[in-house]
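[1] predicted coordinates and the sequence they were generated for:
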Amino acid sequence: MPDARFLVVFDADSTLIRNEVIELIADEAGRGAEVALATEAAMRGEVDFATSLRSRVEALAGVPVAAFARVLARVEPTPGVVPLIEAIHARGGVAAVVSGGFHEVLDTVAPSLGVDVWRANRLVAEDGALTGVVDGGIVDAEGKAAALRGWAAAYGVPLARTIAIGDGANDLRMMAAAGLGLAFNAKPAVRAQADLVIERVDLAEVIPLLP
């Protein structure tokens, strides 16, 4: 792949998009409120992300794969995301997404928004329904940081010319690894440790910060 001038890595849920996708899927099982409480605790950093994700995915067992069409219909891109990604490309940058969420949704959402590369977790399905298990290793805080470093190397971008944008505790390692870590729509712990805090829920606010 050709070298890029810079790299911007987004978290997905509550950053690239307004929703927490696992909650939308849990709604299909009638367990949305329960999963939302567990997600909030994980994003605040009160529980181990991987352990929390596995327990929350268990609540999705039995959801038909066909329900993803309804989930996708409810996904709302964050205001300003398309102008920001267009600006990244216009300036010779790469837009990437790494998510503790799921490829089953991101594989549709990411390309529709102009994202270049993305990585997320996968859900196991059998006989047309989710089993309640994550397929393979979990994309956690270290997985997000590793993705940023890997993409930077692949595109020939020094870490100093990388930007990471996130909202939850599992984004902190990625934000620390980046040249610039931006807290967006973020929990208090993330706001406290970020290089900069974006106050408005509008990703176009990031455009003036691009190299």
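    Received the coordinates, thanks.
[2] going forward, measure contacts and count neighbours with C-alpha atoms only.
    Fine.
[3] neighbours of the closest residue to Val157 other than its chain neighbours, how many?
    Distances taken as Cα to Cα, 6 or more residues apart in numbering place Phe6 nearest to Val157, at 5.7 Å, with adjacent residues excluded. Using other Cα atoms under 10 Å, Phe6 has 24 neighbouring residues.
[4] distance check, Glu126 against Gly181.
    39 Å (Cα to Cα, to the nearest Å).
[5] now for whichever strand or helix holds Ile85, which elements pack on it?
    Remark: Ile85 resides in helix 81-90, with elements defined by DSSP states H and E. Judged by 3 or more Cα pairs under 8 Å, 6 or more residues apart in numbering; DSSP states H and E, helix 81-90 is in contact with strand 93-102.
[6] after the strand it packs on comes which helix or strand?
    Following strand 93-102 in sequence, per DSSP H and E, is helix 103-112.
[7] list the buried residues for that following helix?
    Buried residues in helix 103-112, counted by 16 or more other Cα atoms under 10 Å: His103, Val105, Leu106, Val109, Ala110.
[8] got a markdown table for those residues, with distance to Ala29 too?
    Below are the buried residues of helix 103-112 laid out as a markdown table (distance: Cα to Cα, whole Å):
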| residue | distance to Ala29 |
| --- | --- |
| His103 | 19 |
| Val105 | 17 |
| Leu106 | 20 |
| Val109 | 22 |
| Ala110 | 25 |
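[9] can you give me the helices for this protein?
    Counting by DSSP state H, the segments of the chain that form helices are 21-28, 32-43, 49-58, 68-74, 81-90, 103-112, 141-154, 172-177, 188-193.
[10] let's bring in a second one:
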Amino acid sequence: MTDATEFAPGLMIRGITAPQKLADYKLIAFDMDSTLITIECIDEIADATGKKAEVAAITEATMRGEITDFKDSLRQRVAKLAGVTEADMARVLKERLQLSPGAASLVKAARAAGLKVLLVSGGFTYFAEHVRGLLNIDFVRANVLEVRDGVLTGGLIEQTWGDICDGAEKRRTLLEVASLIGISPAQCIAVGDGSNDIPMMQAAGLSVAYHAKPRVRNEAKVAINEGGLDRLLEVLQ
């Protein structure tokens, strides 16, 4: 992380003075996979068809920024999910989905400080809505997997805003929700780990990289490289 200073072990800051006040912000936006939760859902779903390694390799290259067209990357990966059943997805949700360390504490603190919470994901509503319930999240935007007769088709369902929530859509959603609740982008925090989170991080007043890829850490004002999400509370008190 260029021009960064170590605020505490495993916690880097750049371009800000700390500690700041959490209550100075009004919205916190989170990526889901490998940020609010510990897994990449699409990789775990692919495990049901024996294609986890193949799909995970595309996911990793996309998050590192080596594959720059997120929409095309996601379509490729979702196509490999054809034949996965709703029962397979339920198993992933029950057996593999876990909140990241400190996620509940950070969201609870943010809500107590008066912030609204947004989950904006290139993943899927099937999991995002579950996480919404776990954390009492205010707004969710994610992709919808097409299901016919209890089986994934390998396609996505178009929504009113489009069919794929990529980096540009994440940024647009952050700005849309900010406008909806009457705040400026400077009053937003954006937390993510992959290249498709960079556009919303650049739009927000405070950008936070969580156990992120190098390119993402280099864009962030705060980089949590060790420990849980609640380490942000060391910077925002």
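    Cool, got the structure. What you are looking at is a predicted structure, and each value in this text was computed from that prediction instead of being measured.
[11] superposed, what's their TM-score?
    Scored against TM-score structural alignment, normalised by the length of structure 1, the superposed chains reach a TM-score of 0.95; 208 aligned residues with a Cα RMSD of 1.4 Å.
[12] that older thread, from the chain's centroid, how far away is the helix holding Ile85 of structure 1?
    Centroid separation for helix 81-90 of structure 1 versus its chain: 17 Å, with Cα atoms, centre = their mean, to the nearest Å.
[13] to which residue of structure 2 is Ala61 of structure 1 aligned?
    Aligned against structure 2 by TM-score structural alignment, Ala61 of structure 1 finds its counterpart in Ala82.
[14] give the contact list for its match.
    Each residue near Ala82 of structure 2 by Cα atoms under 8 Å, 6 or more residues apart in numbering is listed here: Val151, Leu152, Thr153, Gly154, Gly155.
[15] on that earlier part again, structure 2: which residue goes with the residue nearest to Val157 of structure 1?
    Match for Phe6 of structure 1 (TM-score structural alignment): Lys26.
[16] gap between its match and Phe127 of structure 2?
    In this view, Lys26 of structure 2 and Phe127 of structure 2 are 25 Å apart by Cα to Cα.
[17] measure Ala128 of structure 2 to Lys51 of structure 2 for me?
    Counting by Cα to Cα - Ala128 of structure 2 and Lys51 of structure 2 are separated by 22 Å.
[18] show me what contacts the residue lying closest to the match of Ala61 of structure 1 once chain neighbours are set aside?
    Once flanking residues are discounted, Ala82 of structure 2 sits nearest to Gly154: 4.1 Å by Cα to Cα, 6+ apart. Listed by Cα under 8 Å, 6+ apart, the contact set of Gly154 of structure 2 reads Val78, Ala79, Lys80, Leu81, Ala82, Gly83, Leu145, Glu146.
[19] highest neighbour count among those residues?
    Highest count within the contacts of Gly154 of structure 2 by other Cα under 10 Å belongs to Leu81, 26 neighbours.
[20] report back the residue of structure 1 that's furthest from centre.
    Most distant from the centre of structure 1: Asp127, at 28.0 Å, with distances by Cα atoms, centre = their mean.
[21] that one -> structure 2?
    Using TM-score structural alignment, Asp127 of structure 1 pairs with Asp149 in structure 2.
[22] and Gly65 of structure 2, how far is that from Asn218 of structure 2?
    Gly65 of structure 2 is 13 Å from Asn218 of structure 2, by Cα to Cα.
[23] now for Gly194 of structure 2: what does it line up with in structure 1?
    Aligned partner of Gly194 of structure 2 by TM-score structural alignment: Gly168.
[24] same check on Tyr210 of structure 2?
    Per TM-score structural alignment, Tyr210 of structure 2 is aligned with Phe184.
[25] number of nearby residues for that match?
    29.
[26] OK, contacts around it?
    Phe184 of structure 1 sits in contact with Thr15, Ile165, Gly166, Asp167, Val197, Ile198, Glu199, Val201, where contact means Cα under 8 Å, 6+ apart.
[27] across to structure 2, which of those hold up?
    Checking the contacts of Phe184 of structure 1 against structure 2 (both residues aligned by TM-score structural alignment, their matches' Cα atoms under 8 Å), the contacts still present are Thr15, Ile165, Gly166, Asp167, Val197, Ile198, Glu199.
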